[in-house]
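# Need a 3D model of the sequence below.
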Amino acid sequence: MKTLLLAVFAALLMTSLASAQPITVQDVLQSQRALIEKSSRRTIGPAIDALVQSGLPQMQNVLEQWQAKNMWQRASDGHFYAATKNADGTYALLDLQDNTLVGNFASSDLKQLKPNSGVRAMIATALVQFQLSDPDVTKRSSALDSISRDPEVALLAPLRASIASETEPDILSRKTRLERLMTMAYDTDVPARVAAINAMAGDLGVDFRATLNPILSTKRIVTKAGTPPIANIAQELQIGSDALTRSDAYGLLVAAGDAPVEITHDARDAALENNVEGGRIAGISVGQLSTEAMRDKAYDGLVSAGKAPPRVTPSDIDASLAEYRFFEVFDEPSAAVTDAAQAALAKSETRVAISQAADLGLDALSLASIYFLAAIGLAITFGVMGVINMAHGEFIMMGAYTGYVVQLFITNHTASIIIAVPLAFVVTFAAGVALERLVVRWLFHRPLETLLATFGVSIALQQLAKNVFGTQARPLTAPAWLDGAWMINDVVSISYIRIAIFILALLFLGLFLFIMKRTRLGLETRAVTQNPKMAASMGINPDRVNMLTFGLGSGIAGIAGVAIGLFAKVTSEMGSDYIVQSFMTVVVGGVGNIWGTLAGAAMIGGFQKSVEWLNPSNTLAAQTYMILFIIIFIQFRPRGIIALKGRAAGD
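Next up, the predicted model:
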């Protein structure tokens, strides 16, 4: 007997010691072996949950190996391992507990687990909980991306737990934001949800507004008059208002089973057709059913015979509607949450509207900079000299093609642009001087002949560009540091290229003012513009001044072409896209005044962007309205925004 008691005690002791041993990775895997072997998306969930809930730190590696299709099962005992392929074709099995080598085995002794895409997606979701605190910043970032794409209430707790130990500022900011968004959507604690909403009130992020929208989603319900609904009421709907028509209200009663279905004419006629017996319906000959009244009578006969539901009269509808009240209620049961969400969304929408206005202003400023760059050269040739140069757009095109040719030989885009800008000025300056010497100088004070002659030159230059470069658009690549955009917030942004063009426009404004106000050429140009004969009597050569002035305007157009070519297509017709706007800019601003050109560019750019904002799907309408606006504007202010004063204004 004593021996038996000792044996029992020993068995119990061994069992106790065995149960005290820690659970291993293999223990958990074997407990879920059947589900893992099957690897079906419909049944694998409990197995993945068991691995995650085991609390073993090695489970992150297990899930990663499984997801990467690198988990193998040994045929002899069904145990799971990671594996690497040897040079001789065998596989080295690695223990998933401590990554030690178990041994080398032939592929015939092993079975590779190949989870399908659905199972891998579920594994990826489970991995997020481990990756949120992974030492690798990339994995933590990927985990946040995964949660953002597919948020789940189960991920809220591990996300919160990972915030305290986060050391990377950007990742911490993302975690904090995501935790607040998930708290709004999934937390059961109402004060916590309200606090999260209030903390982000006025936020411009699309994700914030997208999180609030489900909270503020509503549905319509019907209650008996005098019985308020037990729900979070958004508003009571009045029958006959835009929010609830009489027909919609009765439809709600029908859907709730509180009123019979209204019999339409189509439903009535269908019932009549289904009850034709011997050429008669309810005792009425089919031939007599040519009027609505007779059809109603026949249908009423079917109702009396119990073959059709009764018709609902307008008075019946009114009586039914009078017995009920109609409400729009929130799907969210907590009024505190919906009140906070409404206030936060209203604040956000106000900030969005302000930001959209600022974004529109930046777009208008950017477009005005482009128009100013395109028109500043024309402000010299047309505004100062009075020459209508229809080939001005082709000088812009020549500058853009100059930049393209430079990039063919200089692959560094920054260096190529630095070289292309002065080279474009030289090329188009020479072309402008040639045009002035060969054509324009012989047609001074003959505007119609000048217009026709330069228009012919414009066509010739376009055809020459087609012969040399072809008809397809050519790339003019901006330097890498001009890629992307300056994101002021989630609504307002402007590309770095547009910023560069704006700065370039300011530089040219300063350069032009310096030339005209501080240099001998500028002094002589102003003298010739105001009184050519008096300037000639003072020793100034008007012919030479006109040549240099025309060349300067053409050279500036070439530089504008390089800038415009960085974001617009470089083709032989690109100049025609800007010639009309350039002339309008100069005319509206005030002929012969650089400040007027700047004001004209701002007005035209702002007006065009405003019209595009009101009608974003039709840019042609914006162009049309802009031309009409300019025609009307010139009727009231024919000399432009800033008109010349003095003797030059009367010439």
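# contacts, neighbours, all on C-alpha from now
OK.
# In this structure residue 648 contacts residue 531, no?
Yes - with contact defined as C-alpha atoms under 8 Å, residue 648 and residue 531 form a contacting pair (7.5 Å).
# residue boundaries of the strands in the stretch 401-550 of the chain?
Applying DSSP state E, counting those that start in this stretch to the stretch 401-550 of the chain gives strands spanning 485-487, 493-495.
# so which of those is the most packed in?
Ranked by mean neighbour count under mean count of other C-alpha atoms under 10 Å, the strands of the stretch 401-550 of the chain are led by strand 493-495, which reaches a mean of 17.
# Now do that one: distance to the chain's middle.
13 Å (C-alpha atoms, centre = their mean, to the nearest Å).
# my guess is residue 103 is in a strand, correct?
Yes - using DSSP: H, G, I helix; E, B strand; the rest coil, the assignment for residue 103 is a strand.
# What segments of the stretch 251-400 of the chain are helices?
Listed in chain order, the helices of the stretch 251-400 of the chain (DSSP state H, counting those that start in this stretch) span 265-274, 292-304, 314-322, 335-378, 392-409.
# The structure of the following sequence is requested for comparison with the preceding one:
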Amino acid sequence: MTRLLTAGLALLWMTLGALAQDAAAPMQAILQQHAQTIVKSSRKTIEPAIAAVDGSGLAQAQDVLEAWQSKDMWQRQSDGLFFRADEGESGTYRLTDFDTGEIIGEADKSDLRQIKPNSGIRALLGAALVRFQLTDPDPAKRQEALAAIERTPEAAALAPLRASIGDEPDAAIKAKKQRLERLLTISSDTDPLARVAAIEEMSGDLGVDLRAALNPLVATRLEIAQGDFPAGLNIARELRIGPDISIDAAYDHLVAARLAPARGSSDATKSILAANIEEGRVGGIPLANLVSEEARTRAYAALVDAGRAPAIPGDDDIARAVAAHRFAEVYADPSAQVTAAAVESLTRIETLVGLNQSVDLMLDAISLASIYFLAAIGLAITFGVMGVINMAHGEFIMMGAYTGFVVQQIIPNHTVSILVAIPLAFAVTFAAGVAMERLVIRWLYNRPLETLLATFGISIALQQLAKNIFGTQARPLTAPAWLDGAWVVNDIISISLIRIAIFVLALLFLGLFLYIMRGTRLGLETRAVTQNRRMAGSMGINPERVNMLTFGLGSGIAGIAGVAIGLFSKVTSELGSDYIVQSFMTVVVGGVGNIWGTLAGATMIGFLQKGIEWLNPANTLAAQTYMIIFIIIFIQFRPRGIVALKGRAAGD
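Here you go, the predicted model:
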């Protein structure tokens, strides 16, 4: 009797102790309640355990979920309790109690079992942690939570996301939360009116994420019915046989839905005939006679009559089966209000996307036109003003780009190196142009064919010289950090900062050229020599000096263009040959001898090329071909170019 009383008191004491422990350690109690599930770590059964921790309302829930996700949660095998464990210096593990946050002691690894959640469980833990991370004091963690919602938008994140918006101190993060809340409302809210309001609020937004949220709402599936369609279907449209769906396609849908027998194929028929061979016959017909289609048809019909093969539907059977059914496209979303709002919003967005794509195409065309203008402005001087066909003009562009590369090898600061490279490229190519004019061009004035052949030979020689010095590998010309990235208006319209800089540089050179030609002595003398060489000479102007300086100026500007072009293009010995044809076309189409014509020609060619590439984006070579054909036709009707010279210069 005494022993029974002692055992009963001990059991009562242990029960009271366990109850006291549960009261003092509520998180540990939850973990113990789901201990087997946690240790098993199965993706299929773990959700109740995660939900119990997440929904406990305890302050320790976040710490437990984070430790669990990072594989820092361990179970002590001696008593089955769970702790956060960190390896100590002596090889033992320090145990931190989840409820108190205090270190309660150490344990050998042999007495511990690490909880190792797989990737699926870690994803579930991450989703549960979002609620805590959305209000975390650390902005980085709040950003991480929003990124997690963007990756896997789930309905469960909507409520905590809404609750966190009001107290968000960071304006940028708050705006991102509000946008995500609207997107989740569209895709996951149970109230159709709230979803419609969110769709209307964001209607006109060009973000890809909005279109990704709206597109599933207007997705449809095919529904087949005999008679009336079931009530509650959100029908997009009923399909009419003929205008909307062919009779063959409709019957194929019936077969797929097992509402009609499959059509017989040649292979299927042969398989059934082979399976019913009996004593050298099929359907009473000898095998030797089955070489003809007619015999096989009779044999198959005999098998059908005997119930040993399915009947092959004929055209009349197919028509009757299709006529007995109705076909409709049904929205996946059950709410007609939501799908109507989504369709209207997507229609508006499609219109805006088209308009913005047009603007983006125009910006690309302007950018390309500025590049062509910058490459051609030097040629407008040497060819347009002086009348010299310089086939080596592209190589001056290449020399300018390589000058920028060499400067960057010496000056590592990209901003400083570009600022140094621009005047240095001008000086190098100016000197090269002067040398070329003095040594070659001066002897070939008014002899265009000889000039073309001579400069073409110089072009080949300069390319080979560049290969010998720099090799055939493309050399990098790195833009300054402040030119990285792009000017982004929205998800459709954007243009790189380098191209904007080239556009500004082209405008500066347009102003510089106009100033030189109209506001300096060199410009006055150049125009005088161009219009009447003998009269200019009699007025004390040295025509040879003017020609030398003018040719050097055009070559120097080409060098600066090479630095600009090299910032976004590969710097190779063939760099100039990529732009020489466009440069000549720009000058000729715009009007020889007129800077405004060069600008007009560059604009026309830039827009024309981008337009052709938009119509045929898969073949840029075809775009170049079509552009050249168009320009040839254009010159037939306007041989003097867009802006033709007037007066005596035009006659010359």
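# TM-score of the superposition?
The TM-score (TM-score structural alignment, normalised by the length of the first structure) is 0.94; 641 aligned residues with a C-alpha RMSD of 2.3 Å.
# mind giving me JSON lines with the strands of the stretch 401-550 of the first structure and columns for distance to residue 278 of the first structure?
Converted to JSON lines, these look like this (distance: least, C-alpha to C-alpha, whole Å):
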{"stretch": "strand 485-487", "distance to residue 278 of the first structure": "79"}
{"stretch": "strand 493-495", "distance to residue 278 of the first structure": "77"}
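# Out of those strands, which is closest to residue 521 of the first structure?
strand 493-495 (36.3 Å; C-alpha to C-alpha).
# what sits up against that closest one?
Outside strand 493-495 of the first structure, the residues that touch it by C-alpha atoms under 8 Å, 6 or more residues apart in numbering are 359, 362, 363, 482, 483, 484, 485, 486, 487.
# Contacts only, for the third one.
Residues in contact with residue 363 of the first structure (C-alpha under 8 Å, 6+ apart) are 494, 609.
# Now check the second structure for the residue matching it.
Matched to the second structure by TM-score structural alignment, residue 363 of the first structure sits across from residue 364.
# For residue 632 of the second structure, see how far away its match is.
24 Å (C-alpha to C-alpha, to the nearest Å).
# And residue 638 of the second structure, by the same measure?
In this view, residue 638 of the second structure and residue 632 of the second structure are 10 Å apart by C-alpha to C-alpha.
# in stretch 561-571 of the second structure, what's buried?
For stretch 561-571 of the second structure, the neighbour count (16 or more other C-alpha atoms under 10 Å) marks 561, 562, 563, 564, 565, 566, 567, 569, 570, 571 as buried.
# Name the surrounding residues that touch that stretch.
With contacts defined as C-alpha under 8 Å, 6+ apart, stretch 561-571 of the second structure is touched by 371, 374-375, 396-404, 418, 421-422, 425, 474-479, 498, 502.
# And stretch 132-147 of the first structure, by the same measure?
In contact with stretch 132-147 of the first structure (C-alpha under 8 Å, 6+ apart) are residues 125, 127-129, 131, 155, 158-159, 162, 165-166, 168, 171, 174-175.
# Just the buried ones from those residues?
125, 127, 128, 129, 131, 155, 158, 159, 162, 166, 171, 175.
# Which of those sits closest to residue 225 of the first structure?
Among those, and counting by C-alpha to C-alpha, the member closest to residue 225 of the first structure is residue 155, at 44.4 Å.
# Quick check: the gap between that closest one and residue 127 of the first structure.
According to C-alpha to C-alpha, residue 155 of the first structure stands 10 Å off from residue 127 of the first structure.
# what do you get for residue 319 of the first structure?
60 Å.
# next one: residue 607 of the first structure
Residue 607 of the first structure is 53 Å from residue 127 of the first structure, by C-alpha to C-alpha.
# again with residue 226 of the first structure
Separation of residue 226 of the first structure from residue 127 of the first structure (C-alpha to C-alpha) stands at 54 Å.
# Same check on residue 425 of the first structure?
Noted for residue 425 of the first structure: a distance of 59 Å to residue 127 of the first structure, by C-alpha to C-alpha.
# Can you flag the buried ones in the contacts of stretch 561-571 of the second structure?
Neighbour-count burial (16+ other C-alpha under 10 Å) applied to those gives 371, 374-375, 396-404, 418, 421-422, 425, 475-479, 498, 502.
# so which of the helices of the stretch 251-400 of the first structure comes closest to residue 203 of the first structure?
When the helices of the stretch 251-400 of the first structure are compared by C-alpha to C-alpha, helix 335-378 sits nearest residue 203 of the first structure, at 5.5 Å.
# can you give me the helices for the stretch 1-150 of the second structure?
2-24, 26-33, 35-40, 47-54, 61-69, 119-133, 139-151.
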